[in-house]
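In: Quick one, fold the following:
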Amino acid sequence: MNKVAKAGVAAGIAGILLLGGAGTYALWQDSKTVDAGTVQTGQLKLNLGAAGVWKDVSTDVTGAPTIDPATFKLVPGDTIAFTQNLTILASGNNLKGQLTIDQSTVQAAIPVAWQPYITITVAPANLPAGITNTAGVLSFSAPGSYTFDVGITVAFAKGTNASGTDDETIENQSANLNGLALKLEQIRP
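Out: Take a look at the predicted model:
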């Protein structure tokens, strides 16, 4: 290659470098702001009503009498139920929720020796119009405030421990159920 050709190639390379690096090499472009509106989030809140009531709902007890948990002595085979009034504030498309007892609060409230014998369950009752319960999942037909009762049932199983003997270590014991917590969480299948 001669000197003139070499100089031309070098000048071409230098020009390309200038355009790519420090120059103003631009393709045409344009942008417009889209009028897409505002997106909002919904809510799922749980508020408790007045203090609830305990009742003895054991199968062999007639009339489900009101009990005072401070003086009632639980024995194997007993089932007691706490009825709590609550309000759920729900708004959001496709919103579904599940109301349960927070198991970490159960483990904290129930002594370890009792845990094989005690079952605690939650069941909504007297649901108002606009809310349905399907296999424990609450669905809301429209945004709103839904007030209803929920039953927290404590069942003390009859039976023996793993060794086949009665477990007398759980006699004359107490459990503070004031720390039990209801948990409402969104469910998205």
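In: CA only for contacts and neighbour counts going forward, please
Out: OK.
In: Which residue is the nearest non-sequential neighbour of N176?
Out: Nearest residue to N176, sequence neighbours excluded (Cα to Cα, 6 or more residues apart in numbering): A109, at 5.6 Å.
In: Second input sequence below; structure requested for side-by-side comparison:
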Amino acid sequence: MNKLVKGAVATAVGAALLMGGAGTFAYWNDSVGITGGTIVAGNLSVVDATPSDGVWTVQKDGTGTATTVPAIASFVASPGDRFTYTKTVKINATGNNLVATLALTPGSIAAVTPATAANTALASYLTSTASISATGTGISAGSVAGTYNVTAGAAGVTSRDVTLTVVINFPKSTTAGFENNTKLGSVNLSGLAVTLNQQ
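Out: Have a look, this model is predicted:
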């Protein structure tokens, strides 16, 4: 074989190798649609159902007849009083596997500023006794005291009314003077709130 032919063969082989290495040859392939549908996210929200204030009642020594308190800010509390606040909220919980927990928001009972020793002591004392209960469709007591489970509503259900009851006790100790550090104290309840968290 002469040099010219040898050179042509070498060039052709080299070109073929380069073409194969670069993936220039077409391979058969195909695809088919497997319609999966649509994923739709649900919702979890809680809103004030009645923008006006709820209803405050108070019981002397926690056992007497509950008396409605039209203006809680003007009521002067003393040890032994039990305050109950009732309010309706709307909960939207939509999701096939959705479960949420409803609870009183930490810090709902705050010392009035400036945070004097008496204000701080009263806020701490009342916070330690505060509890919440909730009634309505899809509401059940949670595994942790003071919490409630909220299960999802049926598809298309936008909201459900849930009645919240917050109880705040001002205990009267059997030890004389035990509550003295709360005298003239003041707390702010305007931040009273509930929190809804997905489990």
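In: TM-score for this pair?
Out: Once superposed, the chains reach a TM-score of 0.74 (TM-score structural alignment, normalised by the length of the first structure), with 175 aligned residues with a Cα RMSD of 3.3 Å.
In: Next, work out how far apart the residue nearest to N176 of the first structure and A181 of the first structure are.
Out: 10 Å (Cα to Cα, to the nearest Å).
In: related to what we said a few turns ago, I'd say the residue nearest to N176 of the first structure and I120 touch.
Out: No - contact status for A109 of the first structure versus I120: not in contact, 11.2 Å apart, counting by Cα atoms under 8 Å.
In: Report the spatially closest residue to I101 of the first structure, excluding sequence-adjacent ones.
Out: L182 is the one closest to I101 of the first structure (Cα to Cα, 6+ apart), at 4.6 Å.
In: Identify the residues contacting the alignment partner in the second structure of the one you found.
Out: Under the alignment (TM-score structural alignment), L182 of the first structure pairs with V194 of the second structure. Contact analysis of V194 of the second structure by Cα atoms under 8 Å, 6 or more residues apart in numbering lists L102, A103, L104, T105.
In: which helices and strands sit right next to the strand of greatest length in the second structure?
Out: When the second structure is parsed with DSSP state E, its longest strand is strand 82-94. Applying 3 or more Cα pairs under 8 Å, 6 or more residues apart in numbering; DSSP states H and E, we find strand 82-94 of the second structure packed against strand 43-48, strand 55-59, strand 160-169.
In: how about it, aligned to which bit of the first structure?
Out: Under TM-score structural alignment, the match for strand 82-94 of the second structure is residues 79-91.
In: Measure how buried N172 of the first structure is and give me the count.
Out: 8 (other Cα atoms under 10 Å).
In: just T83 of the first structure next, same as before
Out: The burial count for T83 of the first structure: 19, using other Cα under 10 Å.
In: roughly how far apart are it and K73 of the first structure?
Out: For T83 of the first structure, the distance to K73 of the first structure - Cα to Cα - is 19 Å.
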